[in-house]
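> Only the shape, not the letters, is given here:
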């Protein structure tokens, strides 16, 4: 079953359900990264909710993984660009790299990596909102 874009009364194409899912997942990733910043800030100086921070990382893997699947399907059906699909995949992979280097002894890598991940997640969200159904 092919998904087609419909035109609203304003003349703009409304997103297909799968594109809307990508947009929602990208928005959830932004909120998740915000949650990660909050829990990371509470980890210092005396230690804090490291279980919450770890759970947030797992949730980010799930959300970005689902977004990657949606983006891949949208790209394969010609509804989004390869660049947007690649960005989604890059965010997904970078989340695992962040988790791998997330420890007290590797904070000098983890903190700049978190900035890069944040930039990628925000870029993904904005790019998904700009994507038009074809």
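Yep, that arrived. This is a predicted model, so every value here is computed, not measured.
> contacts, neighbours, all on C-alpha from now
Will do.
> Can you list the residue ranges for helices in the protein?
Secondary structure of the chain by DSSP state H: the helices cover 17-42, 50-76, 82-100, 107-130.
> Adding distance to residue 5 and mean neighbour count as columns, could you present those helices in CSV?
Below are the helices of the chain laid out as CSV (distance: least, CA to CA, whole Å; neighbours: other CA atoms under 10 Å):
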stretch, distance to residue 5, mean neighbour count
helix 17-42, 9, 19
helix 50-76, 12, 19
helix 82-100, 18, 18
helix 107-130, 15, 17
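> between the ones you listed, which gets nearest to residue 6?
With CA to CA, the closest approach to residue 6 among the helices of the chain belongs to helix 17-42: 11.0 Å.
> what packs against the closest one?
helix 50-76, helix 107-130 (3 or more CA pairs under 8 Å, 6 or more residues apart in numbering; DSSP states H and E).
> try this one next to it:
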């Protein structure tokens, strides 16, 4: 038996705390992004940035916790490295989004929102499919 096989972590069951945390938090990220889309529409009709700004803070927190859960799952169960990279990239990109959130930055902010949705949705989907 090679050294790599002797020291590899056993796969985490689908209901392990890190797997469950990743599922819940990745799904929460998608829900918060949906909130962001709903509240962004109000900004174009002269509404207050309050709900959208609050949602951005919640997104930072939830995406950060999702990244922590992805690192936790990788550390305890092994498996592919790229879900962790995607989770950390999504978290980092929430700050880029915040930076370009003003009207002049919408040329970056709107496509960036699509990238966040793609990364977050992919991660949430993967977290459920990995149990199979």
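Received it, and whenever you're ready, just let me know what you need. It should be emphasised that the depicted structure is a prediction, and the values quoted were computed from it without experimental measurement.
> if we can go back for a sec, including distance to residue 2 of the first structure, could the helices of the first structure go into JSON lines?
JSON lines is the format used below for the helices of the first structure (distance: least, CA to CA, whole Å):
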{"stretch": "helix 17-42", "distance to residue 2 of the first structure": "11"}
{"stretch": "helix 50-76", "distance to residue 2 of the first structure": "11"}
{"stretch": "helix 82-100", "distance to residue 2 of the first structure": "19"}
{"stretch": "helix 107-130", "distance to residue 2 of the first structure": "20"}
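> so which of the ones you listed comes closest to residue 3 of the first structure?
Nearest of the helices of the first structure to residue 3 of the first structure, taken as CA to CA: helix 17-42 at 8.0 Å.
> mean per-residue distance, the closest one to the second structure?
Following superposition, helix 17-42 of the first structure is found to deviate from the second structure by 0.6 Å on average (mean CA distance after the TM-score superposition for the first structure).
> returning to what we had before: can you list the helices and strands packed on helix 17-42 of the first structure in TSV and add distance to residue 89 of the first structure?
Output for these, formatted as TSV (distance: least, CA to CA, whole Å):
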stretch	distance to residue 89 of the first structure
helix 50-76	5
helix 107-130	10
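> Which one, of the helices of the first structure, ends up nearest to residue 7 of the first structure?
helix 17-42 (13.8 Å).
> what range in the second structure matches the closest one?
Per the alignment by TM-score structural alignment, helix 17-42 of the first structure matches residues 17-42 in the second structure.
> List the residues that contact the nearest residue to residue 95 of the first structure once chain neighbours are set aside.
Once flanking residues are discounted, residue 95 of the first structure sits nearest to residue 61: 6.5 Å by CA to CA, 6 or more residues apart in numbering. When contacts are counted by CA atoms under 8 Å, 6 or more residues apart in numbering, residue 61 of the first structure touches 92, 95-96.
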